[in-house]
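J.: starting from these lines, generate the structure:
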Amino acid sequence: MRMMAHLWRCLAGPRLYRVYHEYDDHESMAYDPNVVERVGNKIIQGLNIMVYVGLYTSPFIASYLYKRDYFSFAGVISIGNIATGLSILLMVGFLIRGFGRSFNPTYNKFLDILHQCEQSYNTKTMSLLRQYDFDFWAWPVDFSWADAEGDESKPRVYVDRSVGRSGLGWVITLPCQLAAWAAVHCFGRHLMYPGSIQLLQAAMDNYLQSGREKLVKEHSGLRNKITARDGNFIDTMFVDRRGSQTHPHGSTLVMCCEGNAGFYEMGIMVTPLDAGYSVLGWNHPGFSGSSGSPFPKQEQNAVDAVMQFAIHKLGFKPENIVVFAWSIGGYPGSWAAMNYLQIRGLILDATFDDVLPLAHPRMPSWMRGLVTTAIRQHLNLNVSDNVARYPGPITIVRRLRDEIICTQDQILRQTHLDFFICKISYVAYKPTQSLYTKRHLAALCSGPKGQSTSLLELGIDEDYYFTLLSTYAAEHSGAFPMMIGEEMTDDEKTKMLLFLASKYLVDMDSFHNNPLDTSLFRMPWTPIQDTSYVQVD
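T.: Sure, this is the predicted structure:
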């Protein structure tokens, strides 16, 4: 009976990829399956790829089967026979793999440790389990959003641009809404988040394994499994540098939010790591080890659980956490900032204010209405609305050669102009929204040359406004919103707005996918932290 139970665990157990040395975290070796297990793996992998290809090409397959009359009774019988044969082959693959594993001492040892963790997951068993890299679905849960004391009492802030309809209007738009739902779930989600495509993940599997190995071996990274509010499991990697003599910034945690095809294994974590910070990376729902799908609600639940994990499990105070978001990661990053106002700052790199203007040029013009409905109802990534509700320090990194976000100069200017108008309104008291102000903000957003020219043309003395703002913050409060503009004229408000905008914007002369230069990665500017001013009475 015990032998049968062991054989079953070998048959149903997770794939093992790598074994780290028991006494040296900097040594590891790839798991070496025997010939029998390797054959079973090949059969299962091949059938999985067939399923993924079939799903993504199902409209073409269905059309082909229809033309070949496979939807007749005889055709359905033929399809059923093929499906039965493939199912039997899959079962054979599992049996062969399980039989091979049962004779592999390395896998048997791993399976015993995993079984111990399932029985009692504590510090000792967790330390033993971290010696292995394996399928994440079998990893025990390290933290759940429900573990955070008082979590239910914490109000969440949500922004919804969707337009509600009732009665006749709802009936009239129902066909378009149904078409939008179908488009999003069939292909729209994968176009917006290509990293969620299983075929792409299968092709990148070796690179993802190598990335995890590097984080564990070179940076002593710790992988953790988090349960989000909606039941999704979130795959995270934490590099702890608190108390390190060689990393003076280790007391600050940088939480990274990846792009639409980014994974923490090979994403933006490298920049804050090179800069010497403690770093927490996580994968979007449906990416790598994370379960679910990257819809806005699931993104919100995921980043919320990661923030709770950082605060309650890792022990970082919100004021020592910086959110670093790249590209489409600006949505969960800005949502986290909007809901955790005490964080030290928000860094948005190569992101957008609203995804809809970027989607329209990439789709046929006749689909414009459908695209608008699909995004507003199902994929409404309204980053600027979130930023407008975060009154804390922020840095916006602009890629001057960004071929993804900034397809035209007008989009380049307008994207960052919208950010600034939303953001700076929290700093200067009732800022003027005149065309005069917007024109100069647009000039500042047009490029490095335009920025310096605009400040000089307006007669803005940076040292003066720097000192003015710093003195106000020292005497009153550095918290936003500041009321420094309460007694200013419109002209003085405009100059203060432009000065503040110049502090928020950082230019990088590169394309969209290049890693952020470490020299440009710095904490968001605040007048209280900057010591280069002289306080005036």
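J.: every contact and neighbour count from this point should use C-alpha atoms.
T.: Fine.
J.: those strands in the protein, which residues are they?
T.: Applying DSSP state E to the chain gives strands spanning 16-20, 28-30, 132-134, 143-144, 222-227, 233-239, 253-257, 278-282, 321-326, 345-349, 394-399, 505-508.
J.: dump the ones you listed to JSON lines, plus distance to residue 174 and mean neighbour count.
T.: Shown next, in JSON lines, are those (distance: least, CA to CA, whole Å; neighbours: other CA atoms under 10 Å):
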{"stretch": "strand 16-20", "distance to residue 174": "48", "mean neighbour count": "19"}
{"stretch": "strand 28-30", "distance to residue 174": "53", "mean neighbour count": "14"}
{"stretch": "strand 132-134", "distance to residue 174": "45", "mean neighbour count": "21"}
{"stretch": "strand 143-144", "distance to residue 174": "38", "mean neighbour count": "20"}
{"stretch": "strand 222-227", "distance to residue 174": "35", "mean neighbour count": "21"}
{"stretch": "strand 233-239", "distance to residue 174": "33", "mean neighbour count": "25"}
{"stretch": "strand 253-257", "distance to residue 174": "35", "mean neighbour count": "28"}
{"stretch": "strand 278-282", "distance to residue 174": "37", "mean neighbour count": "26"}
{"stretch": "strand 321-326", "distance to residue 174": "35", "mean neighbour count": "26"}
{"stretch": "strand 345-349", "distance to residue 174": "37", "mean neighbour count": "26"}
{"stretch": "strand 394-399", "distance to residue 174": "39", "mean neighbour count": "23"}
{"stretch": "strand 505-508", "distance to residue 174": "43", "mean neighbour count": "18"}
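J.: here's the other one to compare against:
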Amino acid sequence: MKEWGVDDVMVVELSFMFIIILGRWLLPKGNISHSALSQLLLVYLSLASDILDLLTLFSEKEIYLSSPMVHIVLVIFSLCMFQFALNLTATRGRSFHAEFDEAEYEIRQLPPPIPIHQKVLNKLMPSTTPSSSTARPLTTTSANQTPRIKPRAASFSIMNPSVTIFENPIHNENLEMQEILKPTFPEVNLLSTIPRPIMQNRLSIGSLNSLHSSLWHTSRSKQMSRKSIAESVKVFVKKRSAKFLRSEIWSILVTLSLQDGPFFAVRLVAIFVYRVRSFLTYFFTFKNFLILLFQTYRITSICLERDQEEEEFEEKMDTIRRMSLAASQLGVSVNRNFYLRMKNQLTLLWRCIFGPKLYQTYPAIPPTPMRNDQQPAHIYEKNTAESLSDTVFFALKLSFGILKVTWPICLIYFYRKGFLTYDNGIVTLRLAGCVAIVSAYFMLLRGVGRYVNPSYKLFIDEFYRVKTNTSKDARQHLLAKFDFSLSHWQPDYVIDTSAVRKIPMISITKDELLNRTEPTLLERIFHYPTLFLGYICVNVFGRRLMFPGSLQLLRQMMERPLLDGRTNLIVQHRAKRYVIRTADGNNIDTIFVDRRQSNQTNNGRTLVVTCEGNAGFYEMGCMGTPIDRGYSVLGWNRPGFGESSGYPGALSEINSIDAVMRYAIEELHFLVDDIVIFAWSIGGYSACWTAVSYQDIRGLVLDAVFDDVLPLAQRQMPAFASKFVEKTIRYYLDLNNVQLLKLFNGPFYLIRRTQDEIISLVPGRVETNRGNELLFNVLHYRYPHIYNDDQTLTLLRRYVCANQVQRIALYDQYCSNETDLQALTREYRMEHPKAAYPCKFGETFSLIERQRFAVYLIDQYLVNFDSQHCTPLPQTFFRIPDRCV
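T.: Got it, this is the predicted structure:
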């Protein structure tokens, strides 16, 4: 078989171009003028020449020898042929299109009954003028003549289908028009009490201006000289579909999506992937780029610019809005049209897709306890679509969380195995694209599942109605009715960003400065690399190990207990939820139980602010203890816990508690000296910081609190990494409670759990409990004249580390005359009404007196609770701390 030459290929290509133009000329063109047809053929001539330019890529050796690239070019070449099956406009004029809003109404008004004498005169002297200014002159026909029906001359549209209208309806006193077909506007009766006349006269809504003066008798000359607003709207409605579907914007989008966009992409691939360096390829690539740029600008100008026709229509629509308001004031019922209903449904679907997650609807009375495998009635029941989508999103979040933790290890592994290549990068991008597509699909599926769920539709309707409402009562009513994700909720209280707090700089004592050694040359060289590595370790896994409550998996496992805890607080204790925006930008989920109006006890005037542990939440944490004692309680979840945003850490911890304290003082109107801080476990850091920053608080209660997090962190890490752990902790997670507590001059006491397995270096051994070190350092700092010799310090450690039997024996030995000790402390408080530490108490005491007070003071600051770390604290152990000395 003879091979084709270059000339043969060129002839085939040129013939193909002329076949396209000839076929477009012969195919049905619709109602188009000769001038428009000539412009259309010129457009297709330009398009055909651009298409043939794509075939010049086959002249490049790199493209011709690549089978995938050949297939891609041919597929794109075939794809662009589909645009010739569309009837693209050849005009370059501006096509006006707009969307209707809820002002698109029409009102049908019935005329008054015609008097009998007027009917007689009309029969004797027929006239072509209407009997009312509101009636339109119509040509009458005989009784047996049917009205002429004329189809609408407009393009078919899904949203505005082609219908027929009556040109000359029958006008006869014995015949009544049963139906008048209309394309868009619903019709309502303005005066339903008036009987239906011979003919249904139409009145535009603009005629409502005359209802206040002369409703039925208007000057004919004035009516004929003024253009009806409703008639203008009708004309616009008839042409809207054709203008919108035949607008130039659609021809531009078709050309860009089927030709210029794919051509530009394939030429970029040829340049950057296959290293094509020919002049023609560069020229056509730049040409496609300019076309994309200019056509995008053209689309933008079409969408944004407004012509005179649009402005006139906007003025008419504004008039219609005012008239519809007047109609509503006159008691006229106006129906919303189809477009408004469609808009509302699409808006509802959009809100269901991107709306917050609904957890439950709070019951009116506290629910009865049920097993975990039973679903309470107030828990929101998801359908299959929403449940499946939430499962997929949870799996994706969990995968991303694991990837965030392991990415340094994965990066090193891939580098050593040689996987960091261009091809693997393309595979990774494809995988990311697949994940994005899957996420979009399940997001849409979740939205559809919510859309068909009546419970969620009821919630989302109330949510968006209240979301922008500044009324506190409306917001609290919604929060007391529904339990939902607070990610979409506006904060109730915002701290200015200029008030952001910084990590406190703890002063170094002279002894610590003397004991410090000069860093070696090697330590100086590796100082900053070590800090950088420590920063990576803290953000990858260190923070999550220190605050496991922020892990997505743990929150998912504890979802049901958290929901039950919130239900108990909201329903039984009438708690109120608030969202507070901190100075560093985190939203803190808080809950407040107000007991100030309670008549059962006077404790309600005292506010207890709780600080939870590293896996604690206010829903099931330490709030229950002060609530049972009748105090007003304010609980909060640290950043990354529950519905609070952000990540936990030392800096976010102090900014969060500062925002909570400001809200309690400024919005809840509690005095500082009526506030008690109650902290458990790692919450002792934020509590100690609050005590230092707000020295006038009434007291501080520390439950299972450690002195310093460094020994606990070093216990969990290998011994060879001890120095690295110390440097990392001191720079990024320095939770040093003892140094903060030394700066607090108010009363406090420590609850020590004798079987604590978390803050004890040896689980269950009370002598290794880090709370002991906290007590040793603070007492030694506050009372330097009591604990000023080795014998007293030894007695201090002996009493703190003793078991219950030994402590009773030592206390009976040294504090048998407790009344005398109380009298001495009372006398000192009278002489020094304002507490300040270190104090001079015991400056003149003998050794025996110092030993007696050494044991007595420990008993005032320490309360032992025989339990493990996570056991709820009984209310008998909670009290308001008093000043000891």
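J.: one step back: could I get the strands of the first structure as a markdown table with distance to residue 78 of the first structure?
T.: Output for the strands of the first structure, formatted as a markdown table (distance: least, CA to CA, whole Å):
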| stretch | distance to residue 78 of the first structure |
| --- | --- |
| strand 16-20 | 37 |
| strand 28-30 | 42 |
| strand 132-134 | 38 |
| strand 143-144 | 47 |
| strand 222-227 | 43 |
| strand 233-239 | 39 |
| strand 253-257 | 47 |
| strand 278-282 | 45 |
| strand 321-326 | 49 |
| strand 345-349 | 53 |
| strand 394-399 | 55 |
| strand 505-508 | 59 |
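J.: show me which residues of stretch 381-392 of the second structure are buried.
T.: 381, 382, 385, 386, 388, 389, 390, 392 (16 or more other CA atoms under 10 Å).
J.: chain neighbours aside, what residue packs nearest to the last one?
T.: Take residue 392 of the second structure and drop its neighbours on the chain: the residue closest to it by CA to CA, 6 or more residues apart in numbering is residue 442, 7.6 Å away.
J.: aligned partner of the one you found in the first structure?
T.: Using TM-score structural alignment as the criterion, residue 442 of the second structure maps onto residue 93 of the first structure.
J.: from residue 46 of the first structure, how far off is its match?
T.: Distance, residue 93 of the first structure to residue 46 of the first structure, by CA to CA, to the nearest Å: 10 Å.
J.: quick one: which of these two has more around it?
T.: More crowded of residue 93 of the first structure and residue 46, by other CA atoms under 10 Å: residue 93, with 24 against 12.
J.: pull the contacting residues for the more buried one.
T.: Shown in contact with residue 93 of the first structure (CA atoms under 8 Å, 6 or more residues apart in numbering): 39, 40, 41, 43, 44.
J.: now, the residues you listed that are in helices?
T.: 39, 40, 41, 43, 44 (DSSP state H).
J.: could you dump those residues into JSON lines and include distance to residue 339 of the first structure?
T.: Output for these, formatted as JSON lines (distance: CA to CA, whole Å):
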{"residue": "39", "distance to residue 339 of the first structure": "50"}
{"residue": "40", "distance to residue 339 of the first structure": "47"}
{"residue": "41", "distance to residue 339 of the first structure": "44"}
{"residue": "43", "distance to residue 339 of the first structure": "47"}
{"residue": "44", "distance to residue 339 of the first structure": "43"}
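J.: between those, which is closest to residue 157 of the first structure?
T.: Each of those was scored against residue 157 of the first structure by CA to CA, and residue 44 proved nearest at 44.0 Å.
J.: what is the burial count for residue 777 of the second structure?
T.: So residue 777 of the second structure, with other CA under 10 Å, has 15 neighbours.
J.: right, and it touches residue 738 too?
T.: Yes - contact status for residue 777 of the second structure versus residue 738: in contact at 7.0 Å, counting by CA atoms under 8 Å.
J.: so what does residue 368 of the first structure match up with in the second structure?
T.: Per TM-score structural alignment, residue 368 of the first structure is aligned with residue 722.
J.: from residue 16 of the first structure, how far off is residue 107 of the first structure?
T.: For residue 107 of the first structure, the distance to residue 16 of the first structure - CA to CA - is 7 Å.
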